[in-house]
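Visitor: for reference, the sequence and a predicted model appear below.
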Amino acid sequence: MLPLNSNQIPALFQKAGNLARSGKPDEALKVLAQLQTIAPNRAEVPFQIAQIHQQLGRTDAALKAYGQAARLAPAEITVWRAYVNLALSLDASSRSMVAKQLKSAKLPATEHKRLTAILKGTGSSTKRVSKTASKSEIDALTALLNAGRAKEAAAQAHALLARGANEAVTMVLGVALAALGKVDAAEAAFKTALSADPDYGEALAQYGQFLLKQTRRTDARKVLEHARRIIPDNPIVLGNLGMLYSDINAPREAIECLDALLKQAPGNAAGLFTRAKARLTLEDAAGTLEDLDALAVKTAPTGEMLALRAMAEKLLGNLEASRNAIEEALKTDPNHLRVVTMAANLLQQAGDFEAAEKVLRDAIARGVRSGSVYRMVAQGRKLAQDDPLIDEMKALWDRPDLPDEARIDLGYGLVKVMEDHKDAEAAWTYLSRANEVMARLHPHDMNKEQGDFDRFKAFLKGFDPARIGDCGYDQNSTVFITGLPRSGTTLVEQILASHSTVTGGDELGIFHPLGFEQVAKVAQAGGHIGDMTDAQFEDLGRAYQAAIDTRLPDADRITDKTISTYQIAPLVWLAMPKAKIVALRRDPRDNLWSIFKNRFVPGLHRYSYSQAALVQTYRLYTEYLDLWRELAPDRIYEISYEDLVDNPETEIRKLLEFCELEWEDACLNFHKTKRDVKTLSVAQVRQPLYKSSVGKWEPYADHLKELLDGLASLDAKNT
């Protein structure tokens, strides 16, 4: 090989960039390592290395590379900002190390001071020096706000600002204007305060709270997470981030924030209530009841509190306590939207669709006009063409002042009605608008999905299938059922849960976070799966079993229908060698169409509102399965939804054989099994197998050109 020379530097930089952008980070790092040998003093080389390591979650390696870049370019602001921002997400010793190095930086005084202040911002507030208003004057402004005198506070703030610009006063003005309902003027004030200092913690906290109240969750998240890096203990930041994470269905992140808040203020009612909701999302029934009990000491129970209690008691198997709580909830707040929908949801899970519909229709008759109520009625059964509810839904849809969340729910409800009545064009009209709104509120990052796959594939370097069975916890025999949503996973779980020795666990969502917590520790140190010890895999399996024992204490063998299991199969094999993985395949046209037309919990399955993103998700699903088949072909069982529908007994026998279960007729008569079902397929699994869901995409073919062309392109590449 010819020696490298300086003339190759531009070409190597371009090659490294192309590799990184095309999802080949480790190859990019190899090229950058070559660059370091011929250009050891160029700061952009370690800077790019740091960025790649940071994207891969290797924070130790990233921190080291940023430090090298900062030493080579002590006056480069971009390097120092990236270095400091990474340090903020790490421990105190890392921040201290960066702060020490920052002392020798050759930055403008204002930038140096700003970055130093950020690194020291480990409390609940930032120190500020005000030149145009005294502390007592600013405190007086805040007192006016706290007393509910927003108009006076705004007038006084304007008077103080006449002396000159002041970001603290401008922030208070923003809060006052927001309280007065002057949304545009309030936002302008917050932006003015932050233009003077983009890292003004309190202004970020107030602006984030303002954005959250405007339901601009994506913007609020960015602002509040920035605020937390600067003032991590601030109760406004912690409380609002907790609510935000709960709203976007990120319960673990919500609980982490709320734990920190409640450590400071154990009696914070809003914190207790939001944490109870987040704990319930994770099916931590005991934790939910703990928070509700603490809340009950401070305030009379509301209908929503009682409804949460009902759902928690149901999870614990206390059916009578659950029924009593939901009845009390409906008496306490009969017109509260969440009370109505939670009551109906509990009844639907139990298979009592008539009772659920009565709760919903009674609420509508009392004047509860909500898209979610109408949607639940429509999805519960086929509405007759002359049902007055349909005209009500259409009239509500036509209102220009309909809030986004209501339009989303109503749209998906109307899609179901129009599909039932074979009116594809009308269904598409409602669906396209609902999906458009959902995509705007919950944007999807296609690069992240690809990046997740690439990073985990790179982490699998050194995977040894011979280790399967020689490590891990061998007392767990869970059957994991995985696949894309709407592919038949709920059906397969219902079949297996009909077996006398199996308990249906539904979407438990336990293993993925446990597994990736271990992966992150190893990856941050630059390691791979081959570097994980037998003890780590056994601990992972035991941790999963402990969570199962808490959630389903009387179960011998369970099913876990967590969708994301297909992304982490090798961790399951090594942590629990006796566990089984069953993966569903379905005609992608039917599968993706069914995903596209259904409403999922906001924040989950964000790819489902875009045809291009759906094609990418399907491609990645097949690539995951192809990779697992290559690594350990006998460890994952693939079942076709169409084959199952066409030849149920044959396919069920093969499924039971893979799961090492004896044949039982009950598995063929799965629709007679009484158990709670919590997914969109709650109604379907109460019926015998049917073929009517095959080919449902065809009436919409003209509208699905992007999706169909994308799938055709994938087929062409694979042939």
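Guide: That came in fine, so what should we check first?
Visitor: rest of the way, CA atoms for contacts and neighbours
Guide: OK.
Visitor: any chance you could map the helices in the stretch 501-650 of the chain?
Guide: Applying DSSP state H, counting those that start in this stretch to the stretch 501-650 of the chain gives helices spanning 511-524, 534-551, 569-575, 588-596, 611-631, 641-646, 648-658.
Visitor: deepest-packed of those, please.
Guide: Mean neighbour count (mean count of other CA atoms under 10 Å) peaks for helix 569-575 among the helices of the stretch 501-650 of the chain, with a mean of 25.
Visitor: output the contacting helices and strands for it.
Guide: helix 534-551 (3 or more CA pairs under 8 Å, 6 or more residues apart in numbering; DSSP states H and E).
Visitor: quick one, the helix it packs on and helix 511-524 angle?
Guide: 160 degrees (axes from the mean of the first three to the mean of the last three CA atoms, to 10 degrees).
Visitor: can you list the neighbours in contact with helix 534-551?
Guide: 283-284, 316, 471-473, 476, 510-511, 514-515, 518, 555, 571, 574-576 (CA atoms under 8 Å, 6 or more residues apart in numbering).
Visitor: do that again at 6 Å, thanks
Guide: With contacts defined as CA atoms under 6 Å, 6 or more residues apart in numbering, helix 534-551 is touched by Cys471, Gly472, Tyr473, Ala575, Met576.
Visitor: for the residue nearest the centre of the chain, give its distance to Pro513.
Guide: When CA atoms, centre = their mean is applied to the chain, the residue found nearest the centroid is Ala250 (4.8 Å). Remark: distance between Ala250 and Pro513 (CA to CA, to the nearest Å) = 12 Å.
Visitor: now the helices for the stretch 301-450 of the chain?
Guide: Under DSSP H, counting those that start in this stretch, the stretch 301-450 of the chain gives helices at 303-315, 319-332, 337-349, 353-365, 371-380, 388-397, 404-420, 424-441, 446-459.
Visitor: in addition, the following structure is provided for comparison:
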Amino acid sequence: MSDTLLEQAKRALAGGDAEQAWVLTQQAVEQAPDNIETLYLSAVLCRLRGDLRQAHVQLDALLAIRPGFGRAHQERGHCFRTEGKREPAVAAYEKAVSCNPLLTASWQLLEAHYRQADPAKAREAKDKIAEVEAMPLELRAALAAYYDEDFALAEERVRSFLMQVPDHPAAMRLLAELGTRMGEYEDAQFILEKCKELNPGYLQARFDLADVLGKRFHYEHALREAEELVSVESQNPNFLMLRANLLLQTGETDLALQEYQTLHDREGDNIRVSLTLGHALKALGRIEEAISAYRQTYGLKPDFGDAYWSLANLKTYRFTDGELGSMISEEANPAIDRDDRIHLCFALGKALEDRGDFARSFEYYARGNALRQEVVGYRAAAVTREIDEQIAHCTSGLFAAKSGSGCVSEDPIFIVGLPRAGSTLLEQILASHSMVEGTTELPDIMAIASRLNGRQEQSEADRYPGNLAELSVEELGALGSGYIKSTQVHRREGKPRFIDKMPNNFRHIGLIHLILPNARIIDARRDPMDCGFSVFKQLFAQGQDFSYDLDHIGRYYRDYVRLMDHWDTVLPGRVLRVQHEDVLDDLEGQVRRILDYCGLPFEQSCVEFHRTERAVRTPSSEQVRRPINRDGAGVWKNFEPWLDPLKTALAGQLA
């Protein structure tokens, strides 16, 4: 009904009957107060009627729902311009084109503004106008839908256009981007490789190809693509940044740092360069320099939530009164980007927790988690079904039938479990041994599981893990050997053993056992309330979608324990469980137990793990550079009044 009213209102406005358009739009707003297009048209009509205050109210409501809606920012600019507020109007137009580069009205007004003040920016705006106007109308319509976040319509339009012009590079790039957004990385890679073959000079698509290869964990291939880009444009900051990011991903932290530092010296006003420089410095333990980089980043963009969260994520940093006030003010801005708001909420939760203001701290943690859950759309039932499938198919009979299969390498030591359960501490202990190299959370096992599952329609049942029974001894051996080969890119020190601490690998222990029967597997276990609340406080870069709701966390923990109990039953003695609290109580005893299980001689350096200098790229990096302590134990009790959903979900797991 509201769509019908909206279309009627648009027709009335196009026909010159602004009053009828107004009446119909207000009826549409009443029926669908969260409809983006209705709120947008209402704001436009408010401005045309001279009611600028109400126009801003409508835009506030719209941007609270869709912060990246470019046309809303453009309309905000029109309102400011009508009010004679030149600088806010310019800022709004700049925001508009950053969200939607097709908005020629914003570009035209920016070009006029910068004609005298900044000729270079004026030329850029003029070039953008020409670029948009030269674009085929069908492609422009597809891109318009994309920037409005109507991805289904964008795909429909771009596919229709490609039927007419099959090798159009910008259209191929858009289709690949839509695939990437849907997680169809293999499809995106295929399209971009074809685009490179047909249009080798179209560097934007080649940049996307390197990025997609990185997302698929094909780091060596991605680095080759990045090197090719740099060889074509050696001073392009985006290409240099891409190469540096890939170096960081493959453990070449020192080389990556050199690149970031060079970029930072040259591009000092680039917030992404400053932020990532801080990340590299943090990984190397150069904390004061990392803090300086993060502070410089929010100095460049005061509402850049990731800079504040990066400071909070150091775990040892304490915000100043001024920083706290700035964060509160920026988060309260209704026009702030959603991602910035999420990062600020988590940072404010940490800042207020450190000050003992637990009620306000929890409010921000809860707000940040709720916003993030809206983005990830986690479904707890899907994970429960996955665990059920592992239990149903990975039986004692399967392992008996496949006895003697797999690659015989003893190199890998897997550390599995939930995040925030003490896995980084165990990694640091083991990586302090002369025979063991610490790497990072490697994606290779999950990539193997994904390949075994294959591409499917949503209605199709999963092939994996049921098809493990169909694999021959030779095929299982090849998968194990492939894992050893693919992880070689992360091994830089020539040591005989290495650590893979991807926590989610607990869901694939059956696969690990079949393809790497001599690998060691350690289950990092922590008190469920300590672990659960610590997960709730953490904003993860990716891959832990269960963590943004207390009930989801509790259910995930239950499923995790249920599956680990199954592995203990069907593979007795295969997994070593290490309880975090036991490590705190008896460090040396647990170190000896871990080393014995791994077949490694005792070394005192493992007890003195905090003295080991190495890059650590997880949230606990600073905590493992200090001697053993109990700082994180029992923290959840400060928030107990608000944790009933977690307690309820953990029923049966609490002592």
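Guide: Arrived safely. This one's a predicted model, so the numbers in the text were calculated from it and none came from an experiment.
Visitor: thinking again about what came up before, need the contacts of helix 534-551 of structure 1 in CSV (columns: distance to Leu540 of structure 1).
Guide: Listed next are these as CSV, based on distance: CA to CA, whole Å:
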residue, distance to Leu540 of structure 1
Cys471, 11
Gly472, 8
Tyr473, 8
Ala575, 6
Met576, 8
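Visitor: may I ask which of these has the most neighbours?
Guide: Ala575 (30 neighbours; other CA atoms under 10 Å).
Visitor: counterpart of that one over in structure 2?
Guide: In structure 2, Ala575 of structure 1 lines up with Ile515, judged by TM-score structural alignment.
Visitor: in structure 2, what range does stretch 543-550 of structure 1 match?
Guide: Stretch 543-550 of structure 1 maps onto residues 482-489 of structure 2, going by TM-score structural alignment.
Visitor: where's the equivalent of Ala226 of structure 2 over in structure 1, which helix or strand?
Guide: Alignment note (TM-score structural alignment): Ala226 of structure 2 maps to Leu292 of structure 1. Leu292 of structure 1 belongs to helix 285-296 when assigned by DSSP states H and E.
Visitor: which parts of that helix count as buried, going by neighbours?
Guide: Within helix 285-296 of structure 1, the residues that qualify as buried are Ala285, Ala286, Gly287, Thr288, Leu289, Asp291, Leu292, Asp293, Ala294, Leu295, counting by 16 or more other CA atoms under 10 Å.
Visitor: so who does the fifth one touch?
Guide: Contacts here follow CA under 6 Å, 6+ apart; on that basis Leu289 of structure 1 touches nothing.
Visitor: what about 8 Å?
Guide: Ala276, Arg309, Ala312.
Visitor: can you tell me which of the residues you listed are buried?
Guide: Ala276, Arg309, Ala312.
Visitor: hang on, the earlier thing: average offset between the helix holding Leu292 of structure 1 and structure 2?
Guide: Here the mean offset of helix 285-296 of structure 1 against structure 2 after fitting is 3.0 Å, by mean CA distance after the TM-score superposition for structure 1.
Visitor: for Glu660 of structure 1, see how far away Cys257 of structure 1 is.
Guide: For Cys257 of structure 1 relative to Glu660 of structure 1 (CA to CA), the value is 43 Å.
Visitor: actually Met97 of structure 1, sorry about that
Guide: As for Met97 of structure 1, its distance to Glu660 of structure 1 is 55 Å (criterion: CA to CA).
Visitor: one more: Arg366 of structure 1?
Guide: When Arg366 of structure 1 is compared with Glu660 of structure 1 (using CA to CA), they lie 53 Å apart.
Visitor: now swap in Arg440 of structure 1 and tell me
Guide: Here Arg440 of structure 1 is placed at a distance of 46 Å from Glu660 of structure 1 (CA to CA).
Visitor: and Gly287 of structure 1, by the same measure?
Guide: 35 Å.
Visitor: for Ile138 of structure 1, same thing?
Guide: Taking CA to CA, one finds Ile138 of structure 1 at 71 Å from Glu660 of structure 1.
Visitor: more neighbours, those two?
Guide: Ile138 (17 against 11).
Visitor: alright, I will stop here.
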